[in-house]
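J.: Here's a sequence, model it:
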Amino acid sequence: MSTAPGPIDLEFTAPIGIEIKGDTWSCVEVPGSVEFFGTGKAIKVVSTVDAQPLTVALMPTGSGGHMLSISAKLRKKLGKEIGDEVTVRLTERLS
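T.: Okay, here's the model as predicted:
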């Protein structure tokens, strides 16, 4: 569990696209995030998505987890679309 800011190491592969209230959002769900971070609130992290650096806030999904937003610009850079898998590595908790 990582309840305070500092280095972390969590890596996972997940598809882009989370259904929220009938819409598909360009996000990936972070598995086991509430247990890992000890909170269901937003958390700012340093990460990589398919080796591209990204500092972002993990937002609550509303169903007991967190999601990391994948912008259209980042998807284009990665050559990925909704439904494609990405490898995410979280390396530092900032908040």
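J.: CA only for contacts and neighbour counts going forward, please
T.: Noted.
J.: How many residues are close by Met67?
T.: A count of nearby residues for Met67, using other C-alpha atoms under 10 Å, gives 22.
J.: Spatially, what comes nearest to it if we skip its sequence neighbours?
T.: Excluding the flanking residues, the one nearest Met67 by C-alpha to C-alpha, 6 or more residues apart in numbering is Glu29, at 4.4 Å.
J.: my guess is the one you found meets Gly64, correct?
T.: No - using C-alpha atoms under 8 Å, Glu29 makes no contact with Gly64, being 10.6 Å away.
J.: how about the strands in this protein?
T.: In the chain, the strands defined using DSSP state E lie at 6-15, 18-20, 23-25, 27-30, 43-49, 52-60, 66-69, 85-93.
J.: The structure of the following sequence is requested for comparison with the preceding one:
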Amino acid sequence: MKKQTSIANIKAILKTDPGKGAWTYFVWDGVGAAFGSRQAVKVRGKIDGHPFENAFLPLKDGTHLMGVNAKLRKLIGKGTGDSVSVEIIGKI
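T.: All right, here's what the predicted structure looks like:
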């Protein structure tokens, strides 16, 4: 089987805004360059080696955020303020 080429490899810091029920997420400014879009972009990839499917959601400043759910955070053993390695493999 042919190995897939990554679209991007990102080092990101997990963030959480204050407030009950707040998302844990990371921000990436490369969505426009990688996908030619300022809209939401559904992707698949790996965070710290664990597969995911999710969407980058646009922010007003031109960057995009992606939420990281509790199940994946527990699996990778990371939380707010921790660094993660994100490999984007492709669009969904």
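J.: picking up where we left off before, including distance to Lys77 of structure 1, could the strands of structure 1 go into JSON lines?
T.: Shown next, in JSON lines, are the strands of structure 1 (distance: least, C-alpha to C-alpha, whole Å):
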{"stretch": "strand 6-15", "distance to Lys77 of structure 1": "16"}
{"stretch": "strand 18-20", "distance to Lys77 of structure 1": "20"}
{"stretch": "strand 23-25", "distance to Lys77 of structure 1": "18"}
{"stretch": "strand 27-30", "distance to Lys77 of structure 1": "15"}
{"stretch": "strand 43-49", "distance to Lys77 of structure 1": "11"}
{"stretch": "strand 52-60", "distance to Lys77 of structure 1": "9"}
{"stretch": "strand 66-69", "distance to Lys77 of structure 1": "14"}
{"stretch": "strand 85-93", "distance to Lys77 of structure 1": "12"}
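J.: list the contacts for the alignment partner in structure 2 of the residue nearest to Met67 of structure 1?
T.: Residue pairing (TM-score structural alignment): Glu29 of structure 1 is matched to Val27 of structure 2. Contacts for Val27 of structure 2 (C-alpha atoms under 8 Å, 6 or more residues apart in numbering) come out as 12, 63-66.
J.: when you align them, which residue in structure 1 goes with Arg44 of structure 2?
T.: In structure 1, Arg44 of structure 2 lines up with Val46, judged by TM-score structural alignment.
J.: which residue ends up closest to the midpoint of structure 1 in space?
T.: Leu68 (2.7 Å; C-alpha atoms, centre = their mean).
J.: Show me what that residue aligns to in structure 2.
T.: In structure 2, Leu68 of structure 1 lands on Met66 (TM-score structural alignment).
J.: Now do the closest residue to that match other than its chain neighbours against Phe35 of structure 2, distance only.
T.: Excluding the flanking residues, the one nearest Met66 of structure 2 by C-alpha to C-alpha, 6+ apart is Phe56, at 4.8 Å. In this view, Phe56 of structure 2 and Phe35 of structure 2 are 11 Å apart by C-alpha to C-alpha, to the nearest Å.
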